[in-house]
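>>> Take a look and give me a structure for this.
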Amino acid sequence: MNKTKKIKNYLAIILMSAVLESDVSAQESNEAVENQVRALLAQMTLEEKVGQMTQIDFSVISVADGQDAENPIDPAKLEEALMQYHVGSILNAPSTPNNKAQPIGKWRRLTQQIRDAAARTRLKIPVIYGIDAIHGATYTQNAVLFPQAISMAATFNPELSFREGEITAREVKASGLDWNFAPVMDIGRQPLWPRLWETYGEDVHLASAMGSAYIRGHQGDDIAAADKAPTCLKHYVGYSYPLNGKDRTPAWIGERALREWFLPPFEAGVLAGAPTVMVNSAEVDGVPGHANRHYLNDILRGEMGFDGFTVSDWEDIIRLYSRDKLADSPREAIKIAVMAGVDMSMVPFDYSFYYLLLDLAQSGEVPLARIDEAVARILRVKYRSGLFERREPALPEAGYFATAEAAAVNRQAAREAIVLAKNDHRLLPLSKRASVLVTGPAANLLSVMNGGWTITWQGNKEEFYPQDKPTLLDAIRQKTEGNVTYVGGKQFSDEINIEQAVSEARRHDIVVLALGEKTYTETEGNIDSLQLDPVQLQLARAIFHTGKPVVLVTFGGRPRIITEIANQAQAVVLGFLPGMEGGAAMADILFGDVNPSGKLPISYPRDSNDITPYDHKPIEAYESNQYRPLYPFGHGLSYTTFETNGLRLAQPAIKTGENLQLSVNVKNTGNLAGKETVMVYLHDVAASVTRPVKQLKAFKKVELQPGEQRTLEFELTPRDLSFIGLEMKRVLEPGEFIVTVGSETASFHVLN
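Below you'll find the model as predicted:
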């Protein structure tokens, strides 16, 4: 044996030993946790167990009107919550419904007071404090707030999603908080839905990749580490596809569609290690999420192997009675939800759940075994998260909160999230000596770039936003030496003087027209049409009438219909919700300091009733039917050009169960350095169930210098080639498949 082989064998042995040692260590750790859970559970009274299943809003332990108090906690109420009701979890910022971000020092004092009180209880079981940190530590002042999920998806960069998870966990923990209600793994295939922007878009593979990367960054290899925290998959399952587009309204999803599109991202999240799941607030096929035993037990636990705990969404258990009329009383509603598989109730304003579940358990209507099962799941997550060992905030503020490194990652994310959709005659980038009129309701607000769950629930309190972050208008003024004039209001709804805007447009070289949506989330964001407000259309038409070149910039969480305007604008830049660095990032792109690389994670509709996803069925593009979005999924221009060529499959045929290797060249054929996302699509030519015309199965984002070429390698697995068959099981059928990368295609066969 030569020296090289000896070294390789030696390294292989070391690697195998390390893997085995890691597996043994993980097994021992799991066994230790299980022993701790069993021992603690054996000591608990029924009352203490039911308390662990109870989650209350911060307002329950708050002094009256305590939002701005130096210490909003009422010590007597906190003592009551933990000593008398044995509450297992608290959520939210002081104080609902006007909750807003708090200074980090205040958060640390509040959560420490809760930890100290829990340490005085009989069994010293820690409270797990939950917060919606969906694009950074949203309820901590001056936290690093990233692009929202729809914009993170537009980066097509899982590494950025991983870094976002890392930074968010660090800042949540530095705030003294324990548990993050993120990421949203719902698929965004209904553009009207007001939570579309909380998703990673319409594609299963993209959402799975971005969400899994976020979870891995947020949790690391050990969620008990000081700078890591548990995540929560939302909102299991089908919540994102309401028939009428309104939040918390029914979805009608067949089981095959459920398994093909809606379940896989959650399965990916479970495999990535997320230990908690929040339940769908609405209903699917007539069964509310909180009553759906098939989804919560047979699929989530039986098929996916999820072993963490489930938590209800806001007040949703009692709504089985008050709203859904599924139960004939609040007591019956709790029985239905708990027996269906809900482990923790976000009550959130009182102790009704505690009293009623205690009565149900004492009467035997909810078996003690079910109570023990739910509590064991909750305790298991608390042990794994290191809460039992933590007696103070896990991280100091210095070095872990709002660091320069985190801000740099956020700026990169915002830059890569912005999509250049149109650039006729290379109008962009703009000259830094050009005179620019900036107008439109989205031009001078930070809120429109951040959306809901930003500082406040709806994200609409502009006065609370940091003054050191530039709006689009501010950033343009900072970027250019030319004359910049603004015509607009101070609030989104302020009337804009169209006559003045037209007059100023004639005096300037370029018009930057910033349109879009005000901020919203959940039912507050329900709309009846994707059409833009008429007043925005009126402004746009008047500006176009001047004949001046127009750059249309849009911000907002949904693809509002801009077809008429986009057709007349020389350039279109889609911002969606790029976060606190969005203004600076947009200006970087407009003036050419950054080369745009964002790609659409959704199909941008041409009209309100022209909603067809890219992975549509053949019948949807047959005869008079068409897939004709304004901009297709994956669309996004650059200031340079790229070419893919040389698509090669390793073999023309594979056997069932084998992987397929393929490679493709990508070259920067332009004059500027840039980033390109290479996407691999697959089509099953003929199958026993109709297959989409194409589905994204892999992608890689690369940065290339002018003239540089790289060869990218991909691997397709049997899972990638499979689908949900006639028997509602995942199958891989022999036959022909077509791979598409850019303009090239190649076919191969799967053999028995």
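>>> contacts and neighbour counts: CA atoms only from here.
Will do.
>>> In contact with Gly598, which residues?
Gly598 makes contact with Ala154, Thr155, Phe156, Arg415, Glu416, Ala417, Ile418, Val419, Leu420, Gly636, Leu637, according to CA atoms under 8 Å, 6 or more residues apart in numbering.
>>> for the fifth one, helix, strand, or coil?
Going back to what we said before, that points to Glu416. Secondary structure, DSSP: H, G, I helix; E, B strand; the rest coil: Glu416 is helix.
>>> Leu515 versus that one, what's the distance?
20 Å (CA to CA, to the nearest Å).
>>> One more: the first one?
Between Ala154 and Leu515 the distance is 19 Å, computed by CA to CA.
>>> Show me which of these two is the more surrounded one.
Ala154 (31 against 26; other CA atoms under 10 Å).
>>> Against which helices or strands is the longest helix seen in the chain packed?
Identified as the longest helix of the chain according to DSSP state H is helix 3-43. Using 3 or more CA pairs under 8 Å, 6 or more residues apart in numbering; DSSP states H and E, the elements in contact with helix 3-43 are helix 368-384.
>>> One more pass at 10 Å, please.
helix 46-52, helix 368-384 (3 or more CA pairs under 10 Å, 6 or more residues apart in numbering; DSSP states H and E).
>>> what's the shortest one packed up against?
Helix 46-52 is packed against helix 3-43, helix 352-363, helix 368-384, with contacts defined by 3+ CA pairs under 10 Å, 6+ apart.
>>> So which of those is nearest Phe306?
Of all those, helix 368-384 sits nearest to Phe306, with 10.4 Å by CA to CA.
>>> Tell me if I'm right that Leu430 and Met586 touch.
No: under the criterion of CA atoms under 10 Å, Leu430 makes no contact with Met586, lying 11.9 Å away.
>>> One more, please, to line up against the first structure:
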Amino acid sequence: MKNRTIFILLMTMLISVVGNAQNKDVEAYRFVDHLLKKMSLKEKVGQMTQISIEAFLKTDEKGNVINPHELDLNKLAVAIKEYKVGSILNVGGTAQTRENWQHLITQIQEMALSQHLKIPMLYGIDAIHGNGYTLGSILFPQEIALAASFNPLLAKEASQVSAYETRASFIPWVFSPVLGIGRQPLWPRVWETFGEDPLVVSEMGTAMIDGFQGNDMANKYNVAACMKHYMGYSMPLSGHDRTPAWIPERELREYFLPPFKAAVDAGALTVMINSAELNGVPVHADKHVVTDILKGELGFKGFAVSDWQDIQYLYLRHHVAVDDKDAVRIAINAGIDMSMVPLDYTFSQDLLTLVKEGKVSMNRINDAVRRILYVKYKLGLFQQPLGNAGDYPLFGGKQHQELNYSIASECITLLKNNAHILPLKRGVKILVTGPCANTMRSLDGGWSRLWQGTNSDETEKDKHTILEAMQQTFGHENITYAPGVTFDKEEDISDAVAKAKDADVIVLCVGESSYTENPGNINDLTISAPQIALAKALSKTGKPIVMVLTEGRPRVVSAIEPFTSAVLDAFYLGNQGGDIIANTLIGKINPSGKMPYTYPRYTNSLMNYYRKYTEDTTFDTAAGYHPQWEFGYGLSYTTFKYSNLQLNSDKLASNKPIKVSVDVSNTGDREGKESVLMYVSDLVASITPEVKRLRGFEKIDLKPGETQTIHFIITKDKLSFINNDLKRVTEPGKFIVRIADLKAEFSY
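Predicted coordinates for the structure are as follows:
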């Protein structure tokens, strides 16, 4: 009776929440539709126009943007008063202080609100791993590092702080999270993804959206999230940014679409469209992908914004349009609602003409503007367009910094630890070397104060590089430093070798500097030649080498790894990265990360873990699946034992899920966290099945000697796949569930 009462109460609360949400939507659309009737065509087109802030910033006599930024109010007036522009984005240079952002946004909003309809401006910013374009904000681990934690709660907590600190700059909209599947390791934006697995991307992405938007986007501590980049952008055939992808629709629906569906279901209300082309069609021109699937099938209620200049690129790059006007016609009719123009008014001019000529319908215009105004309303901008500077006392402060440290400590991943060389003992003499050792760029990555993160060593000089953190942690007297090489040049390897002779251990810091998008394109995934040369020279000293990787993508290190005694992968850990690495090396942190992608051993062997049987070593013994480190791999300073895998039934029915349980024990002598990963293998299917597929994961914390029973549920939907008819189906057959080294069979 008691349980029945609790159930009724819960259902009543759920119905109440759903009812309130529906009522708020009715209220929002009533307001939007009333406003829409008052708007002229020019005002509607203006709402669909997004201009970058550098178009309005004052410059010096040489044309350089003045810093701190100042608005040229005459130029701003052209945008708002003449062209009725409804959205502005970007930073227009380097990061600004929070106070200056507040001043700039206030000026912009006041001018927008001075117009007769008083429609507030929607300002958007790239907040990829924190509010990176505001000085003093927290820079969290990048998405690929967060994925290594296998802990969605951390993604939510990080985005909650990011939302708080972005709203502290009076900015209500962030271009995040990235929901692409990072399957192509050459791609220079892999580190902006949550890795190669659709389930991990979906779970981490929706957690991030929940953190950004909360239960009420209008709350002064929440922002609107933006799903990026819909879809297929993350797997270009060449590996180079914004180059063609060839992904059959069955594959799109199986792997690339689910994270976006999950995000739409989670309430994401803005989406940025893939800049590249998919199967020969630029996505900005693809009505099937943007309108039929996203807005139709998924029921997406928000608006779709182009990426930077991508409507113009339909004729400048892709050659599917004859000129700008033709490009605008194609993109708007395909379903793009807002154009990131970004620096002129050609879009507005051409769209006005197209509507007057009947080449873009008023229905399409009204639909786009309705979606944009709906988001502005849900953000509370009509009710509270300006922020209150005093509402954000935690900005960049101790509480947020401590949370960042806690989050980053679950991301660092131990990949090798021969003879338990780690953790290192206090008093040990250490040579710190390599191009990543003394730079914040290799900890923060791109989107850090600048687009490419090139000024991190200056803007983040109050934080610790790996070298500085090692000096503080192990004592200056125990640390010797010799860079040895840069990323692209051998400088003084002999100095590093000479200093290694007096060291007990070498900490070799290799990987990449900061980059993103096109400037990050490479032609060879192998780690750079100078870094290999340094490692080989140091190996001849006979001293044990601990390799620390700070990188955005899995650079092939098979030429180095055999010389190492231990390997730590730190990805891009953010501003706390140096301290996290040093404290892991000394044992203060017990590493618990696991690989969020398959780490390749060879440059031409780039298979994902959910490979097909014909790609496996059992079929292809010469060159089959043989990665450096497999997806989900990661070591600890303690040991875990899995036992007692049980299924409550060996038969799965449509209305009767299988309950899976497994015991995980900490059999070591120190506390540790472990990500428990459940894979399922479909043995026979009409579409060639994968060797295995992740179907559930959970992060736990165990004290020495402690055992915890973990539970998973397997439903028929979790075993489904997209068939040749593009339908999601679950076919009868036999399946194997695998957790660690345990397995059990069941049938459906």
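>>> measure stretch 404-421 of structure 2 end to end?
Stretch 404-421 of structure 2 end-to-end distance (CA to CA) = 27 Å.
>>> Onto which residues of structure 1 does that stretch map?
Mapping stretch 404-421 of structure 2 onto structure 1 (TM-score structural alignment) gives residues 410-427.
>>> Kindly report the same for stretch 297-315 of structure 2.
Stretch 297-315 of structure 2 corresponds to residues 303-321 of structure 1 when matched by TM-score structural alignment.
>>> And the helices in the stretch 451-600 of structure 1?
472-479, 498-505, 534-544, 563-568, 582-590 (DSSP state H, counting those that start in this stretch).
>>> For Lys228 of structure 1, which of those is the nearest?
helix 582-590 (26.6 Å).
>>> Next, the mean deviation of that closest one compared to structure 2.
Its aligned residues in structure 2 lie a mean 0.4 Å from helix 582-590 of structure 1 after superposition (mean CA distance after the TM-score superposition for structure 1).
>>> which residues in structure 2 does that helix align to?
Under TM-score structural alignment, the match for helix 582-590 of structure 1 is residues 577-585.
>>> and what of stretch 358-373 of structure 1?
So stretch 358-373 of structure 1 sits over residues 352-367 in structure 2, by TM-score structural alignment.
>>> What lies in contact with that stretch?
Outside of stretch 352-367 of structure 2, the residues within contact range by CA atoms under 10 Å, 6 or more residues apart in numbering are 33, 36-37, 41-42, 44-48, 303, 325-326, 328-330, 332-337, 346-348, 350-351, 368-370, 372.
>>> Quick one: buried ones out of those residues?
Applying a neighbour-count criterion of 16 or more other CA atoms under 10 Å, the buried members of these are 36, 41-42, 44-48, 303, 325-326, 328-330, 332-337, 346-348, 350-351, 368-370, 372.
>>> Correct me if wrong: Ile80 of structure 2 contacts Leu117.
No: Ile80 of structure 2 lies out of contact with Leu117 (CA under 10 Å); the separation is 12.0 Å.
>>> okay, and the common contacts of the two?
Joint contacts of Ile80 of structure 2 and Leu117 (CA under 10 Å, 6+ apart) are Glu43.
>>> the more surrounded of those two?
Taking neighbours as other CA under 10 Å, Ile80 of structure 2 and Leu117 compare with Ile80 leading, 22 against 12.
>>> Could you find the closest non-adjacent residue to the more buried one?
Spatially, and ignoring its direct neighbours in sequence, Ile80 of structure 2 is nearest to Ala112 (6.3 Å; CA to CA, 6 or more residues apart in numbering).
>>> What does the one you found correspond to in structure 1?
So, by TM-score structural alignment, Ala112 of structure 2 is matched to Ala118.
>>> Which of the three states applies to that match?
Counting by three-state DSSP, the backbone at Ala118 of structure 1 sits in helix.
>>> What does Val737 of structure 2 correspond to in structure 1?
Under the alignment (TM-score structural alignment), Val737 of structure 2 maps onto Val739 of structure 1.
>>> I meant Pro596 of structure 2, not that one.
Checking TM-score structural alignment: Pro596 of structure 2 goes with Pro601.
>>> Looks to me like that match is in a strand.
No: counting by three-state DSSP, Pro601 of structure 1 falls outside a strand, being coil.
>>> What degree of burial does it show, as a neighbour count?
25.
>>> Just give me the neighbour total for Val65 of structure 2.
For Val65 of structure 2, the count of nearby residues is 18 (other CA under 10 Å).
>>> Next: the one 10 residues further on.
Look at Lys75 of structure 2: counted by other CA under 10 Å, it has 14 neighbours.
>>> Likewise for Ser175 of structure 1?
With other CA under 10 Å as criterion, Ser175 of structure 1 counts 31.
>>> Contacts only, for it.
102-111, 137, 139-141, 143, 169, 393-397, 400-401.
>>> what does Lys599 of structure 1 give?
151, 153-156, 416-421, 574, 632-637, 676-677.
>>> Show only the entries of the residues you listed found in helices.
Short answer: the contacts of Lys599 of structure 1 in helices (DSSP H) are Ser151, Ala153, Ala154, Glu416, Ala417.
>>> between the residues you listed, which has the most around it?
Counting by other CA under 10 Å, top hit in these: Ala417 with 34 neighbours.
>>> pretty sure it contacts Pro596?
Yes: Ala417 of structure 1 lies in contact with Pro596 (CA under 10 Å); the separation is 8.4 Å.
>>> just to revisit the earlier point, count the neighbours of the match of Val737 of structure 2 for me.
Counted with other CA under 10 Å, the neighbours of Val739 of structure 1 add up to 22.
>>> which SSE is it in?
strand 735-741 (DSSP states H and E).
>>> So which bits of that strand are buried?
Buried residues in strand 735-741 of structure 1, counted by 16+ other CA under 10 Å: Glu736, Phe737, Ile738, Val739, Thr740, Val741.
>>> So the third one is in contact with Ala653, correct?
No: contact status for Ile738 of structure 1 versus Ala653: not in contact, 11.7 Å apart, counting by CA under 10 Å.
>>> what sits in contact with each of the two?
By CA under 10 Å, 6+ apart, Ile738 of structure 1 and Ala653 have these common neighbours: Ser747, Phe748, His749.
>>> Just the buried ones from those residues?
Ser747, Phe748, His749.
>>> one step back: now the helix or strand just after the strand holding Val739 of structure 1 against strand 735-741, angle please.
Next helix or strand after strand 735-741 of structure 1 toward the C-terminus (DSSP H and E): strand 744-751. With axes from the mean of the first three to the mean of the last three CA atoms, to 10 degrees as the basis, strand 744-751 of structure 1 and strand 735-741 are set at 150 degrees to each other.
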